[in-house]
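Asker: Quick one: sequence plus predicted model below, questions after.
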Amino acid sequence: MDQGVTSSALGAVGATGLSPVHLFLHASFVVQLVMIGLVLCSVLVWAIIIEKILLLHRIKKEANAFEDRFWSGGSLDELYDREGARPVHPLAAVFGAAMGEWRRSSRITGIDILRGGTQERIDRAIGITIGRESDRLSRFVVLLATIGPVAPFVGLFGTVWGIMHAFASIAAMHNTNLSVVAPGISEALFATAIGLITAIPAYIAYNLISRALDNFSDRMEAFGTEFAAILSRQSEERHTEKG
């Protein structure tokens, strides 16, 4: 008899369906709000992920091409006029900041540009530019770090609320049959599932994207250090010639 009741109950549950649309439509209003919020967060997470993947691919490609032109032995002044004056990617911005500061200092006559703080100003310009470009590249990444840990708890809140609502319905109907209990609990648990579906990609993407952005920041710093050394040598050569 128990087996027959259980089979009948399960058949009733199966008849109602466990599709996402059905679970959403039959959930309580609060749980529906939680689900909608989590779905919107999931859309935002994937939008950020796609945008950052495309951005990282583009800036790496542009950086490779720029470094090839930089180390090709061409004129730095021509490269600055062509790309450094109005940079369109981070590495060119670092180059432009350093080269622009060096040009301004080299116009000063009668001053030892080595002892006049030129190197310090170049280093400061490079550092500020790297910080600004890193902040620009990492924009919205903090949302991944926020959504990742929070989404499961939001989904859990929806689940707890849904289960409370289901038990209230059970008490009102004075029926503990599985066909009465299961649909409400399924709808409530669906909120937790959405929370996990939202959180897992956000958490993984945050770690991977943050590592990629850190690596690119290190690349900008390495380029800035090398370029500052080149400008320092040119300054010494000019000083020697004037001497």
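Answerer: Thanks, I have the structure now.

Asker: all contacts plus neighbour counts: C-alpha atoms, from now on.
Answerer: Fine.

Asker: same for the helix ranked longest in the chain, what does it pack against?
Answerer: Assignment by DSSP state H gives helix 178-242 as the longest helix of the chain. Counting contacts by 3 or more Cα pairs under 8 Å, 6 or more residues apart in numbering; DSSP states H and E, helix 178-242 is packed against helix 2-16, helix 20-25, helix 29-70, helix 90-106, helix 118-137, helix 141-173.

Asker: I'd guessed residue 129 sits against residue 94; true?
Answerer: Yes - Residue 129 is within contact range of residue 94, at 5.8 Å (criterion: Cα atoms under 8 Å).

Asker: residues near residue 121, how many?
Answerer: Residues contacting residue 121 under the criterion other Cα atoms under 10 Å number 15.

Asker: so it touches residue 101, yeah?
Answerer: Yes - taking Cα under 8 Å as the definition, residue 121 is a contact partner of residue 101 at 7.1 Å.

Asker: I'd like the distance between residue 213 and residue 90.
Answerer: Per Cα to Cα, to the nearest Å, residue 213 is found 12 Å from residue 90.

Asker: Which of those two has more residues huddled nearby?
Answerer: residue 90 (23 against 17).

Asker: Just say helix, strand or coil for residue 114.
Answerer: Here residue 114 is coil, with the state taken from DSSP: H, G, I helix; E, B strand; the rest coil.

Asker: Not counting residues beside it along the chain, what's closest to it?
Answerer: For residue 114, ignoring the flanking residues on the chain, the nearest one in space by Cα to Cα, 6 or more residues apart in numbering is residue 235 at 6.6 Å.

Asker: And for residue 18?
Answerer: Nearest to residue 18 is residue 186, by Cα to Cα, 6+ apart, at 7.8 Å.

Asker: Tell me the spacing between that neighbour and residue 224.
Answerer: Remark: distance between residue 186 and residue 224 (Cα to Cα) = 57 Å.

Asker: Could you do residue 141 as well?
Answerer: 25 Å.

Asker: go on, residue 12?
Answerer: To residue 224, residue 12 is 68 Å away according to Cα to Cα.

Asker: Look at those two and report which has more neighbours.
Answerer: Neighbour count, other Cα under 10 Å: between residue 12 and residue 224, residue 224 has more, with 24 against 16.

Asker: Now for the more buried one: which residues touch it?
Answerer: 94, 95, 98, 126 (Cα atoms under 8 Å, 6 or more residues apart in numbering).

Asker: hang on, the first one packs against residue 130?
Answerer: The one in question is residue 94. Yes - in this structure, residue 94 is within contact of residue 130 by Cα under 8 Å, at 6.5 Å.

Asker: second one coming, line it up with the first:
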Amino acid sequence: MENLAVAVQTSDMSLWGLFWQAGFVVKLVMVGLLGASIWTWAIIIDKILGFGRAKRAFDRFEQIFWSGQSLEELYRNLGDKRTTGMGSIFIAAMREWKKSFEKGARSPIALQMRIDKAMDVALARESDYLAARLTFLATIGSAGPFIGLFGTVIGIMTSFMGIAGSKSTSLAVVAPGIAEALLATAIGLVAAIPAVIAYNKLSSDAGKLTARMEGFADEFSAILSRQIDEKLPRS
């Protein structure tokens, strides 16, 4: 009983104490999950700020595009600047437009297809940029609890082996080891829950921004189609 009392008194039941008392594997799981949690929050903050900037950039571009400014003038203003989103789609289409006419385009159908293809490539590139690193959130959201559970299982196995060695089933002996093990599951949930919520929200936001770019690409394609019909009448 005296040894049991000493063991209970030397067990630090604070979170920090439970971490340091855990076994190597459980510590490794905890550190990995904490690192994943930090990286998850970094991605969440970066994406929230980035999507906000993208939305404002889309609003500004649409305001300028529909202001009545000529396409040639807008292309000259944006040609030397680093563009993203709708601006990149516009630049890709206008670049193909100008190259085709400089080389003496004759087929309106072929020209329209090339312009649409250029916009599709730019749209795919911008969509990939919006969705970048979101798969990491999905991975942590799905795997985090299981990684934490793995640490818990290892910790509980180690505790049971310690119980067998001490030949004591007292709760005071079992509790510290079980608490250390369950801490791994708790950290796994702390990493996974924000990741799942953020992934669903950010994926939805990325989809809305991509839909706006697709809508602009369709509208711009129709505008250029009318201009192609004026410059290259269909036979």
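Answerer: Yep, it's here. Note that the structure is a prediction, hence the values are computed from the model and not measured.

Asker: TM-score for the pair, please.
Answerer: The TM-score (TM-score structural alignment, normalised by the length of structure 2) is 0.92; 230 aligned residues with a Cα RMSD of 2.0 Å.

Asker: What is the most widely separated pair among the contacts of residue 224 of structure 1?
Answerer: Distance extremes for those: the farthest pair is 95 and 126 at 7.9 Å, using Cα to Cα.

Asker: Which position in structure 2 pairs with the residue nearest to residue 114 of structure 1?
Answerer: Using TM-score structural alignment as the criterion, residue 235 of structure 1 maps onto residue 228 of structure 2.

Asker: Next, find the distance separating that match from residue 104 of structure 2.
Answerer: Where residue 104 of structure 2 is concerned, residue 228 of structure 2 sits at a distance of 13 Å (Cα to Cα).

Asker: neighbours around residue 119 of structure 1, how many?
Answerer: The local packing of residue 119 of structure 1 (other Cα under 10 Å) involves 21 other residues.

Asker: Excluding chain neighbours, what is closest to the counterpart of it in structure 2?
Answerer: Aligning on TM-score structural alignment places residue 119 of structure 1 opposite residue 112 in structure 2. Closest residue in space to residue 112 of structure 2, ignoring its immediate chain neighbours: residue 225 at 6.6 Å, by Cα to Cα, 6+ apart.

Asker: go on, residue 192 of structure 1?
Answerer: Per Cα to Cα, 6+ apart, closest to residue 192 of structure 1 is residue 155, 4.1 Å.

Asker: Who are the contact partners of the equivalent of the one you found over in structure 2?
Answerer: In structure 2, residue 155 of structure 1 lines up with residue 148, judged by TM-score structural alignment. The contact partners of residue 148 of structure 2, by Cα under 8 Å, 6+ apart, come to 29, 30, 33, 184, 185, 186, 187, 188, 189.

Asker: what does the fifth one align to in structure 1?
Answerer: It stands for residue 185 of structure 2. Aligned partner of residue 185 of structure 2 by TM-score structural alignment: residue 192.

Asker: what stretch of structure 1 does stretch 65-76 of structure 2 fall on?
Answerer: Taking TM-score structural alignment, stretch 65-76 of structure 2 hits residues 70-81 over in structure 1.

Asker: now swap in stretch 91-100 of structure 2 and tell me
Answerer: The aligned range for stretch 91-100 of structure 2 is 96-105, by TM-score structural alignment.

Asker: Stretch 205-214 of structure 2 now?
Answerer: The aligned range for stretch 205-214 of structure 2 is 212-221, by TM-score structural alignment.

Asker: can you tell me the mean distance of the matching stretch from structure 2 after alignment?
Answerer: With mean Cα distance after the TM-score superposition for structure 1, stretch 212-221 of structure 1 departs from structure 2 by a mean of 0.9 Å once superposed.

Asker: Can you tell me how far residue 32 of structure 1 is from residue 11 of structure 1?
Answerer: Distance from residue 32 of structure 1 to residue 11 of structure 1, counting by Cα to Cα: 25 Å.

Asker: When the two are compared, which one has more neighbours?
Answerer: Neighbours were counted for residue 32 of structure 1 and for residue 11 using other Cα under 10 Å; residue 32 has more, 20 against 13.

Asker: Spell out which residues sit in contact with the equivalent of the more buried one over in structure 2, please.
Answerer: Using TM-score structural alignment, the partner of residue 32 of structure 1 in structure 2 is residue 27. Residue 27 of structure 2 makes contact with 19, 20, according to Cα under 8 Å, 6+ apart.

Asker: which residues make contact with stretch 105-122 of structure 2 from outside it?
Answerer: Contacts of stretch 105-122 of structure 2 (Cα under 8 Å, 6+ apart): 88-90, 92-94, 96-97, 100, 217, 221, 224-225, 228-229, 232-234.

Asker: Point to the residue nearest the middle of structure 2.
Answerer: Closest to where the C-alpha atoms of structure 2 average out (Cα atoms, centre = their mean) is residue 134, at 2.1 Å.

Asker: Which residue in structure 1 aligns with that one?
Answerer: Using TM-score structural alignment, the partner of residue 134 of structure 2 in structure 1 is residue 141.

Asker: what's the closest non-adjacent residue to that match?
Answerer: Spatially, and ignoring its direct neighbours in sequence, residue 141 of structure 1 is nearest to residue 206 (6.7 Å; Cα to Cα, 6+ apart).

Asker: and if you look at residue 9 of structure 1?
Answerer: That would be residue 179: by Cα to Cα, 6+ apart, it lies 4.6 Å from residue 9 of structure 1.

Asker: Map the one you found across to structure 2 for me.
Answerer: Taking TM-score structural alignment, residue 179 of structure 1 has residue 172 as its aligned residue in structure 2.

Asker: Its match: how many residues sit nearby?
Answerer: Other residues within reach of residue 172 of structure 2, judged by other Cα under 10 Å, total 15.
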